[in-house]
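> structure for this input, please:
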Amino acid sequence: MAKGVAKKVKDPNAPKRALTAYFIWLQENREAIKKPGMTATQVAKAAGAAWRELTDKTKWEKKAEDDKKRYDREIAAYKAH
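Model prediction:
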């Protein structure tokens, strides 16, 4: 970290950020992708390759859109206080 640059403190009461379609998909598919002995990096690379090969992502894009709306509502309420 550069000298004189203070780290921004995250408010623990702030709402969680919205997940992207990829991360929602990954939560649902991580166990199917993961094989015994794989490192986190190997799982991430395999997941990225599987995501790129996926042709119909609308299910997860819809969930990501809904999560974005949830986050927008929660952050508006959070900032109002």
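
> C-alpha only now, for contacts and for neighbours.
Will do.

> for the nearest residue to residue 74 once chain neighbours are set aside, which residues are in contact?
Distance criterion Cα to Cα, 6 or more residues apart in numbering; nearest residue to residue 74, sequence neighbours excluded, is residue 15 at 6.2 Å. Counting by Cα atoms under 8 Å, 6 or more residues apart in numbering, residue 15 makes contact with 71, 74-75, 78.

> outside of the longest helix belonging to the chain, which residues touch it?
Looking across the chain with DSSP state H, the single longest helix is helix 58-80. By Cα under 8 Å, 6+ apart, the surrounding residues in contact with helix 58-80 are 14-22, 24-25.

> mind listing which of these are in strands?
The members of those all map outside strands under DSSP state E.

> filter the residues you listed to the buried ones?
Using 16 or more other Cα atoms under 10 Å as the burial test, the contacts of helix 58-80 include 15, 18-22, 24-25 as buried.

> can you point out the buried residues in the helix or strand hosting residue 44?
Here residue 44, judged by DSSP states H and E, is contained in helix 40-53. The neighbour-count check on helix 40-53 (16+ other Cα under 10 Å) flags 43-44, 47, 51 as buried.

> please give me the structure for this one as well, since I'd like to look at both together:
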Amino acid sequence: MGNPPRPRKRVDAEATPTLKRAKDGSAFSRCESCNKDVPVVLIDMHSCTLDATIKMKFESQIEERPAVSKNPLERKKKTVSSEKKESKRKRSSKERDPNMPKRPPTAFFVFMDEFRKKYKEENPEDAKSVAKVAKEGGEKWKSMTTEEKKQYIDKAAELKAEYEKAMEKYSSEKPTEKEDEAVDSSNEE
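The predicted structure follows:
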């Protein structure tokens, strides 16, 4: 005694030869400008803007991944080894200048350096567990007031000021690419 099902509105496939149907019976028409299948119901709202065409071209350039094997053990082995190889490649491509100053630690890390020493003295049996020391240090840092944290914040600010001075010195001593090219071209002559 509910409402009887309403009949579906359908577009005649014979009336429009460019019409395609999905498994559920919905009708799609191909847009001539962007060559994309668009639902007939939404054809009035479809716009082939520059963004849409750029997005389509970008999507077409993306490579699809190879088919995944059905055996879950093989899948895990392949993904883990391939991820490790990719991460090693990425690390090796980033070459760091050995003369470049190291970034200063934050206030929390200044605190953790001090906390680790105290914790190892007080709890020599737990000192080997890095996770336990880090967890205790994090809990202690959260429980501290801003006044207690102030000494570490000040120390971090001093280290940051030293780092900025070192970076200024480093960037002024480091020759720019243009100067390198000029030196190279004068040496060739």
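
> alignment lookup: the residue nearest to residue 74 of the first structure to the second structure.
In the second structure, residue 15 of the first structure lines up with residue 101, judged by TM-score structural alignment.

> do the same with residue 73 of the first structure
Counting by TM-score structural alignment, residue 73 of the first structure lines up with residue 165 in the second structure.

> what about that match, neighbour count?
If you count neighbours by other Cα atoms under 10 Å, residue 165 of the second structure ends up with 13.

> from residue 157 of the second structure, how far off is it?
Distance, residue 165 of the second structure to residue 157 of the second structure, using Cα to Cα, to the nearest Å: 12 Å.

> which residues in the second structure form helices?
Assigned by DSSP H, the second structure shows helices spanning 50-61, 72-93, 107-122, 130-143, 146-173, 177-188.

> closest to residue 37 of the second structure out of those?
Among the helices of the second structure, helix 50-61 comes nearest to residue 37 of the second structure, with 12.2 Å by Cα to Cα.

> that closest one maps to which residues in the first structure?
Against the first structure, helix 50-61 of the second structure falls on no residues (TM-score structural alignment).

> figure out how far that helix is from the centre of its chain.
Helix 50-61 of the second structure sits 21 Å away from the centroid of its parent chain (Cα atoms, centre = their mean, to the nearest Å).

> show me what that helix is packed against.
Contact analysis of helix 50-61 of the second structure by 3 or more Cα pairs under 8 Å, 6 or more residues apart in numbering; DSSP states H and E lists no helix or strand as a packing neighbour.

> and stretch 166-181 of the second structure, which residues are buried?
residue 167.

> ends of it, what's the gap?
For stretch 166-181 of the second structure, the first and last residues are 25 Å from each other (Cα to Cα).

> likewise stretch 10-20 of the first structure?
End-to-end for stretch 10-20 of the first structure, by Cα to Cα: 20 Å.

> got it, and stretch 25-45 of the first structure?
Distance between the two ends of stretch 25-45 of the first structure: 14 Å, counting by Cα to Cα.

> same check on stretch 139-152 of the second structure?
Distance between the two ends of stretch 139-152 of the second structure: 16 Å, counting by Cα to Cα.

> same deal with stretch 97-116 of the second structure?
End-to-end distance of stretch 97-116 of the second structure: 30 Å, with Cα to Cα as the criterion.

> repeat for stretch 46-63 of the first structure
22 Å.
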